[in-house]
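> Quick one, structure for this:
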Amino acid sequence: MLERIRIVLIGTSHPGNIGGVARAMHNMGLADLALVAPRCEVITQDSISRASGADHLLHQAVIHATLEDAVADCTLAVGASARSRTLPWPMISPRELAERLPSECHQEGAHVALVFGREDSGLTNAELQRCHAHVHIPTNADFSSLNLAAAVQVLAYECRMAWLIQATPEPVSDNEDELATHAELERYFEHLERTLIAIDFHDPAQPRQLMARLRRLYLRARPEKMEMNILRGILSATEKAADRQQP
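Purely as a prediction, here's the structure:
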């Protein structure tokens, strides 16, 4: 299970924090580290020092240009969020996240991404909207700021505890399809928005959070690959029907 969990850091600005994250991961048996557009060098004396023997994770880390690239093959992406947003999103605690991991990681090819934002500003709303759910660490309200490595350590600990407990997952039926990947969902959202614009249901100039609300709906539903194919087919048929109605 642990090998299917990926830690994703976005826009990290200090190499020491990346080293601290590597140490926290190695402490708990995690090894998949992805960096999205880091704002600093990854391999420095400071990062190696802070890694304290886990510097092999720094050398193995994969650097991506965008969050979409970093989580493209993931079936579940969870964003670490320290504050509420204007559009409510499914919010879970670290313990609730851990309880979901055995069943989430059970399927063939499943990968779970735990996404962390910048040290100074966290994740943007757009980045959070690309996550199925948000995880919030219930810190002291009077002093809630967590160091990046400390936040990763908390979630990594819960992941390890779930692995140690190894709760028996629900049996998978023979006809259960694989969950859609993040990349497949993103292609669906692009297709959906294009179709809604074509039939004059969605005006990009006055979006009214329509696409954000639809993202929330479909990410909460966790569609399977077959279901995604059906939805894409409906959109294609809708586009063809709209073209026939053109004068």
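> Only C-alpha atoms from now on, for both contacts and neighbour counts.
Will do.
> Which residues does stretch 50-67 contact?
Stretch 50-67 is contacted by residues 10, 16-23, 26, 31-38, 42-43, 47-48, 70, 127 when judged by Cα atoms under 8 Å, 6 or more residues apart in numbering.
> center of the protein - which residue?
For the chain, the residue nearest the mean C-alpha position is residue 77 (2.3 Å; Cα atoms, centre = their mean).
> what separates the helix or strand in which that one is found from the chain centre, distance-wise?
Residue 77 is part of strand 76-80, with elements assigned from DSSP states H and E. Averaged C-alpha coordinates place strand 76-80 at 3 Å from its chain's average position (Cα atoms, centre = their mean, to the nearest Å).
> Proceed likewise with the subsequent sequence, for comparison:
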Amino acid sequence: MYDKIRVVLVNTSHPGNIGGAARAMKNMGLSQLVLVDPERFPDPEAVSRASGADDVLAGARVVATLEEALADCVLVLGTSARDRRIPWPVVDPREAADKVLDQLEGPNAGPVALVFGREHSGLTSEELQRCRYHVHIPSDPEFSSLNLAAAVQVLTYEVRMQSLRRQGQSTTFASSSVAASDDQQPVTAEQMELFYQHLQQVMIEIGFLDPEHPKKLMSRLRRLFERGQPNQVEMNILRGILTETQKAIGVQAAGARRQ
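Next comes the predicted model:
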């Protein structure tokens, strides 16, 4: 499906932005890049900024006009950061992703284009009128112009996220499913009570807790460790620290007696 999504960059002036856009595309699984009348391409700086997305650059198609880039597309969405006061359907990146996927999953699936304009002036009004939808990224109005590669990243990210959700795939980090060993299991209530007793005893021994005036120290510490929900490994570490603290106290006490 991703091979039907075409990223179209119009009259790009800086080759580094082409490389950055290629990298953003590859991050999200897209590969179809079309360049409309780029000022400098191919160029070593594009390769440098692509950072491994060389295959996307190598497969990029260079055309002379936007009409040629869009000729076979069944859906075109154009990005614009400015309010041009023309009555046209405007969507945000998430809505744009849904429009793209609805088209690709529908009965009339065909190439879909995401069109990005010039770094300094964007798409012209005439170019935007070739787009069925205008995509507005809701950035800070005080500084609304995004770097070209960043804009490509935003839109392609939303397409990928919506696609994963529709397929029922997780959008969080997929960690390896390894059965938890015994020392990764949470501690029992009994083990927690033994720890609290041990902790209280050590605090008394080092003079941090006055058993005659305990105030609410143990209650506060109980809340702290209950929030943390330590597992077996972590509990062993905590008990080990307490034990070694008692050993250190014993050594110091023995040394003081010898003196």
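> Average separation of the strand holding residue 77 of structure 1 from the aligned part of structure 2, please.
In the superposition with structure 2, the average deviation recorded for strand 76-80 of structure 1 is 0.4 Å (mean Cα distance after the TM-score superposition for structure 1).
> What is that strand packed up against?
Packing contacts for strand 76-80 of structure 1, counted by 3 or more Cα pairs under 8 Å, 6 or more residues apart in numbering; DSSP states H and E, involve strand 112-116, strand 133-135.
> Check which helices and strands the next helix or strand after that strand sits against.
As assigned by DSSP H and E, the chain's next helix or strand after strand 76-80 of structure 1 is strand 91-92. Packing partners of strand 91-92 of structure 1 (3+ Cα pairs under 8 Å, 6+ apart): strand 133-135.
> buried stuff in the next helix-or-strand element following the strand it packs on?
Sequence order places helix 148-165 as the next helix or strand after strand 133-135 of structure 1, per DSSP H and E. Buried residues in helix 148-165 of structure 1, counted by 16 or more other Cα atoms under 10 Å: 148-149, 151-153, 155-160, 162-163.
> Give the aligned range of the helix or strand that helix 148-165 of structure 1 is followed by in structure 2.
Of the helices and strands lying after helix 148-165 of structure 1 in sequence (DSSP H and E), the nearest is helix 182-198. Taking TM-score structural alignment as the measure, structure 2 aligns no residues with helix 182-198 of structure 1.
> tell me the angle of helix 182-198 of structure 1 relative to strand 76-80?
Using axes from the mean of the first three to the mean of the last three Cα atoms, to 10 degrees, the direction of helix 182-198 of structure 1 lies 90 degrees away from that of strand 76-80.
> Provide the aligned range in structure 2 for the helix or strand just after helix 182-198 of structure 1.
Later in the chain than helix 182-198 of structure 1, the nearest helix or strand by DSSP H and E is helix 210-221. The aligned range for helix 210-221 of structure 1 in structure 2 is empty, by TM-score structural alignment.
> starting at the chain centroid, how far to helix 210-221 of structure 1?
15 Å.
> buried residues in it?
For helix 210-221 of structure 1, by 16+ other Cα under 10 Å, it's 211, 212, 215, 216, 219.
> what helices or strands is the helix or strand just after that helix leaning on?
Next helix or strand after helix 210-221 of structure 1 toward the C-terminus (DSSP H and E): helix 225-244. Packing partners of helix 225-244 of structure 1 (3+ Cα pairs under 8 Å, 6+ apart): helix 182-198.
> What residues of the helix it packs on count as buried?
Result for helix 182-198 of structure 1 [16+ other Cα under 10 Å]: buried residues 182, 183, 184, 185, 188, 189, 191, 192, 193, 195, 196.
> how about the strand holding residue 77 of structure 1, aligned to which bit of structure 2?
Counting by TM-score structural alignment, strand 76-80 of structure 1 sits on residues 75-79 of structure 2.
> Contacts for that stretch, please.
Identification of contacts with stretch 75-79 of structure 2 by Cα under 8 Å, 6+ apart yields 70, 96, 100, 103, 110-117, 122-123, 128, 130-136.
> same thing but 6 Å
For stretch 75-79 of structure 2, contacts defined as Cα atoms under 6 Å, 6 or more residues apart in numbering pick out 112, 113, 114, 115, 116, 131, 132, 133, 134, 135.
> got the contact list for the fifth one?
Under the criterion of Cα under 6 Å, 6+ apart, the contact list for residue 116 of structure 2 reads 9, 79.
> mind running it again at 10 Å?
Contact analysis of residue 116 of structure 2 by Cα atoms under 10 Å, 6 or more residues apart in numbering lists 7-12, 35, 77-80, 122-123, 128, 135, 148-149, 151-152.
> Could you do residue 96 of structure 1 as well?
135, 158.
> let's go with 8 Å and repeat that
So residue 96 of structure 1 contacts nothing (Cα under 8 Å, 6+ apart).
> Let me see the ranges of the helices in structure 2.
Along structure 2, the stretches classed as helices by DSSP state H are 15-27, 44-50, 54-58, 66-70, 93-105, 125-128, 148-166, 189-205, 217-228, 232-258.
> Can you check which of those helices gets nearest to residue 87 of structure 2?
helix 125-128 (11.5 Å; Cα to Cα).
> Tell me the buried residues in the closest one?
For helix 125-128 of structure 2, using 16+ other Cα under 10 Å, the buried residues are residue 128.
> helices or strands up against that helix?
Of the remaining helices and strands, none touches helix 125-128 of structure 2 by 3+ Cα pairs under 8 Å, 6+ apart.
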